[in-house]
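K.L.:
Pasted the sequence and its predicted model underneath.
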Amino acid sequence: MVKGFKMKLYPGQEAEYERRHRELWPEMVEMIHAHGGKNYSIFLDRETLTLFAYIEIEDEEVWNQGADTAINRKWWDFMADIMETNPDKSPVAVDLKPLFHLD
């Protein structure tokens, strides 16, 4: 199963967002994989500062459980100063409806 969603950066934070993801903590990688995530990519629309994320997951319920892990909450805290977030510091993320797929 695939998921697509969008998030939004604050102005001037493009390089910092990229830097933080180049240095993604090994514990975050482990958590993503442990919750069925793989083939994860994030793209930036430079004009709107909108991030588009694509990830393949095994099970939506298992994937969603990753949000409640300590390492994920630490990552949200770490990223909150450079992107739009909810009151719990989770990124404001909007799921996108899949309309086309080609293998």
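P.N.:
Great, that's in hand.

K.L.:
use CA for all of it now, contacts and neighbours both
P.N.:
Will do.

K.L.:
and residue 12, that's in a helix?
P.N.:
No - Residue 12 is assigned coil when assessed by DSSP: H, G, I helix; E, B strand; the rest coil, not a helix.

K.L.:
Name the SS class of the spatially most central residue of the chain, please.
P.N.:
With distances taken as C-alpha atoms, centre = their mean, the residue of the chain nearest its centroid is residue 53 (6.2 Å). Three-state call for residue 53 (three-state DSSP): strand.

K.L.:
which ones are touching it?
P.N.:
By C-alpha atoms under 8 Å, 6 or more residues apart in numbering, the residues touching residue 53 are 3, 4, 5, 6, 7, 40, 41, 42, 43.

K.L.:
another structure for you, compare them:
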Amino acid sequence: MSIHAFRMQLKPGVLDEYRARHDAIWPELSALLTASGIYDYSIFLDEQTLSLFAVLKLAEDHDREALPDHPVMKRWWDYMAPLMEVEPDNRPKEWPLPLIFHHA
């Protein structure tokens, strides 16, 4: 198991829509994330900057690297692109967050 944390960035004025889309996450996307070895995935919001902070746990045999090629993932990124800062292929821009402290 490993933990991956990163930052993403919302555009102004889209928070309610971003939240609504995640409240209605597609079952096929949820199943894909689970099948890829991703679990315990949370996204936190800094309301002042509209920065999103994501933390997810990865199973040892995860296949997260294959997600960018999956049609469901591409469709989700296209769906979310108007709300976020994205790369040319519409995947959200990610800024990795290194672990500084952990208390178990």
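P.N.:
Nice, thanks for sending it over. No experiment lies behind these values; they were computed from the predicted model shown.

K.L.:
now what about the TM-score between them?
P.N.:
Once superposed, chain against chain, the TM-score is 0.95 (TM-score structural alignment, normalised by the length of structure 1); 103 aligned residues with a C-alpha RMSD of 1.3 Å.

K.L.:
can you pull out the helices in structure 1?
P.N.:
Along structure 1, the segments classed as helices by DSSP state H run 14-22, 26-34, 60-65, 70-79.

K.L.:
Which of these sits closest to residue 99 of structure 1?
P.N.:
For these, the distance to residue 99 of structure 1 is smallest for helix 60-65, at 18.3 Å, taking C-alpha to C-alpha.

K.L.:
Neighbour count and distance to residue 95 of structure 1 added to the contacts of residue 53 of structure 1, as CSV?
P.N.:
Listed next are the contacts of residue 53 of structure 1 as CSV, based on neighbours: other C-alpha atoms under 10 Å; distance: C-alpha to C-alpha, whole Å:
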residue, neighbour count, distance to residue 95 of structure 1
3, 16, 8
4, 18, 6
5, 17, 4
6, 18, 7
7, 19, 9
40, 14, 15
41, 11, 15
42, 15, 14
43, 12, 15
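
K.L.:
how near is the closest residue to residue 58 of structure 1 other than its chain neighbours to residue 82 of structure 1?
P.N.:
Spatial nearest neighbour of residue 58 of structure 1, chain neighbours left out: residue 36 (5.0 Å); criterion: C-alpha to C-alpha, 6 or more residues apart in numbering. Plainly put, residue 36 of structure 1 is 27 Å away from residue 82 of structure 1 if you go by C-alpha to C-alpha, to the nearest Å.

K.L.:
Nothing else from me, thank you.
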